[in-house]
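Enquirer: coordinates for the following, if possible.
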Amino acid sequence: MPQTIADAIAQVRARIGSACREAGRPAGAVMLLAVSKTQPAAAVAAAADAGQRAFGENYVQEMVDKAHALAGRGLEWHFIGPLQSNKTRPVAETADWVHSVERLKIAGRLSAQRPAGRPPLNVLVQVNVSGEASKSGCAPDTALELARAVARLPGLRLRGLMCIPEPSDDAAVLAARFGTLTRLQAALQAEGYAVDTLSMGMSADLEAAVAAGSTMVRVGTAVFGARTYPQTEAPQEGSTP
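Expert: Predicted coordinates for the structure are as follows:
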């Protein structure tokens, strides 16, 4: 077991590198997003000291607080949780990326609320590739229409797609779920959209995701260790990175 956050990050990066080699992909093809939800700012600072720059958060106020506490360190904040309409403004003002756009209304609010002085907000359309009622995300057969509409909004930059498949030890199931996202990306690229990001893969299944073409893996427990959830903020089923 790793003794420090720096050791854990090194081990995860080694896993990503090994997965890339196994899949015949170049080194550096897959970015590590360290999921820091429920972790204290001190843990994020330790990861930053180890060279980690991108961090994922599920809870709006927690992301805002950490971004303020760690301002000036050049960190990149990714909002990856379900987003309600009444909480879009602080996300639009603080985040660099949003992975969980599943409705045009949410995208429209992010667009309208993105400060004029900030670069466009990088956004991903979340797709419910497993069809689970407990999961957020649009249906695969509506993803292209939503992505096209999002791409037209000012203040946003459509970067690609995100998914959270059901937990499975079946390699064929994971390949099929991740393959849905890969095919949707290819369809958008064929239409001329510059979608370069597939956010898929977590602590337990990052190797399968890399094999399927992931460009960003969301890893929390393998970096920071087990997390404790407040009783009022249970995680989305199957969503622990």
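
Enquirer: going forward, measure contacts between C-alpha atoms and count neighbours the same way
Expert: Fine.

Enquirer: after the biggest helix by length in the chain comes which helix or strand?
Expert: As assigned by DSSP state H, the longest helix anywhere in the chain is helix 171-190. Helices and strands here follow DSSP states H and E; after helix 171-190, the next one along the chain is strand 197-199.

Enquirer: that following strand - contacts with which helices or strands?
Expert: Packed against strand 197-199 by the contact rule (3 or more Cα pairs under 8 Å, 6 or more residues apart in numbering; DSSP states H and E) you find strand 156-163, helix 171-190, strand 216-219.

Enquirer: Serialize these to JSON lines and add fields for mean neighbour count and distance to residue 113.
Expert: Conversion of the helices and strands packed on strand 197-199 to JSON lines gives the following (neighbours: other Cα atoms under 10 Å; distance: least, Cα to Cα, whole Å):
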{"stretch": "strand 156-163", "mean neighbour count": "25", "distance to residue 113": "10"}
{"stretch": "helix 171-190", "mean neighbour count": "17", "distance to residue 113": "26"}
{"stretch": "strand 216-219", "mean neighbour count": "24", "distance to residue 113": "26"}
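
Enquirer: so which of those comes closest to residue 140?
Expert: helix 171-190 (7.6 Å; Cα to Cα).

Enquirer: another one to check against the first:
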Amino acid sequence: MVELIERIDPRAVATRLEEVRGRIAAACARADRDPAEVDVLVATKYLVADQVPLLADAGVRIAGENRVQSLVEKVALPGAERLRWEFIGHLQSRKVPDVLPHVSRIHSVCSDSVLARLERHRDLARPELDVLIEVNVSGEDAKSGIAPDALDDVIARCPVPVAGLMTMPPAASTPEDSRRWFAMLRDLAAVRDLRVLSMGTTQDFEVAVEEGATVVRLGSVLLR
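Expert: Below you'll find the predicted structure:
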């Protein structure tokens, strides 16, 4: 079981964030990209709720939560409104109404039932809401996400704007092992003129940036 992070020092987080941005800038240089194209989303799954407002003090702009109950708790805290909130976990269709009032983006749309609930409850959504379609680029049975050949149909039926795509590659022994999956997601987005690519976590975000990530989802590299 992963241990919860009970206390953070905003100054230390700010220092780590600056180091991460330096690593992103270096990856962008290798790929001939502008570092301004890449957003850092801080995953709050293992961060105790009362520490969340301190992220804004550290210069964090975007927070992502995996669990609906934790999202609702954390966004209600004084100071949490200084962060842009996004939902990054697996979304059960019955939880869609609970998520919509609180987030600017959902990273994990990948089922007909979620599409139906988005349609039914779109009046609850924030005006700026957009979504990312989660794609199972590797075809692993245990992975969430739609198959690449279903992508056009899902985009066409999505009742809210689709900004881009998201993926989680298979477990890998080295970051380089994930490169082909990131490249595949980039290509799927490019032919559909989708601008947002949410891919890359603490262990492989530099490779993801080299392959076109515009959002990297980071936790332990910043908070521990």
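
Enquirer: quick revisit: and the helices and strands packed on strand 197-199 of the first structure as a markdown table, adding distance to residue 20 of the first structure?
Expert: As requested, these are arranged in a markdown table below (distance: least, Cα to Cα, whole Å):
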| stretch | distance to residue 20 of the first structure |
| --- | --- |
| strand 156-163 | 19 |
| helix 171-190 | 15 |
| strand 216-219 | 12 |
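
Enquirer: for those, which one sits closest to residue 67 of the first structure?
Expert: Minimum separation from residue 67 of the first structure across these (Cα to Cα) falls at strand 216-219, 18.3 Å.

Enquirer: contacts for that closest one, please.
Expert: The set of residues that contact strand 216-219 of the first structure without belonging to it, under Cα atoms under 8 Å, 6 or more residues apart in numbering, is 30-35, 56, 197-203, 206, 209, 241.

Enquirer: what sits against whichever residue in the second structure pairs up with residue 180 of the first structure?
Expert: In the superposition onto the second structure, residue 180 of the first structure corresponds to residue 184 when matched by TM-score structural alignment. The contact partners of residue 184 of the second structure, taken as Cα under 8 Å, 6+ apart, are residue 137.

Enquirer: before we move on, which element is the aligned residue in the second structure for residue 8 of the first structure in?
Expert: Matched to the second structure by TM-score structural alignment, residue 8 of the first structure sits across from residue 16. Element membership of residue 16 of the second structure [criterion: DSSP H and E] is helix 10-31.

Enquirer: ok, which of the helices and strands packed on strand 197-199 of the first structure comes nearest residue 40 of the first structure?
Expert: Of all those, the one in closest proximity to residue 40 of the first structure, counting by Cα to Cα, is strand 216-219 (16.1 Å).

Enquirer: residue 146 of the second structure contacts residue 134, doesn't it?
Expert: Yes: with contact defined as Cα atoms under 8 Å, residue 146 of the second structure reaches residue 134; the gap is 6.4 Å.

Enquirer: which residues do these two both contact?
Expert: Taking Cα under 8 Å, 6+ apart as the criterion, residue 146 of the second structure and residue 134 both touch residue 110.

Enquirer: of those two, who's got more company?
Expert: Neighbours were counted for residue 146 of the second structure and for residue 134 using other Cα atoms under 10 Å; residue 134 has more, 26 against 19.

Enquirer: which residue packs closest to residue 91 of the first structure, ignoring adjacent ones?
Expert: Take residue 91 of the first structure and drop its neighbours on the chain: the residue closest to it by Cα to Cα, 6 or more residues apart in numbering is residue 60, 6.6 Å away.

Enquirer: just give me the neighbour total for that neighbour.
Expert: Residues contacting residue 60 of the first structure under the criterion other Cα under 10 Å number 21.

Enquirer: what about the counterpart of residue 210 of the first structure in the second structure, is that helix, strand or coil?
Expert: Using TM-score structural alignment, the equivalent of residue 210 of the first structure in the second structure is residue 209. For residue 209 of the second structure, the reduced secondary structure class is helix; criterion used: DSSP: H, G, I helix; E, B strand; the rest coil.

Enquirer: next up, the contacts around residue 209 of the second structure.
Expert: Residue 209 of the second structure sits next to 24, 27, 28, 38, 200, 216 when contact means Cα under 8 Å, 6+ apart.
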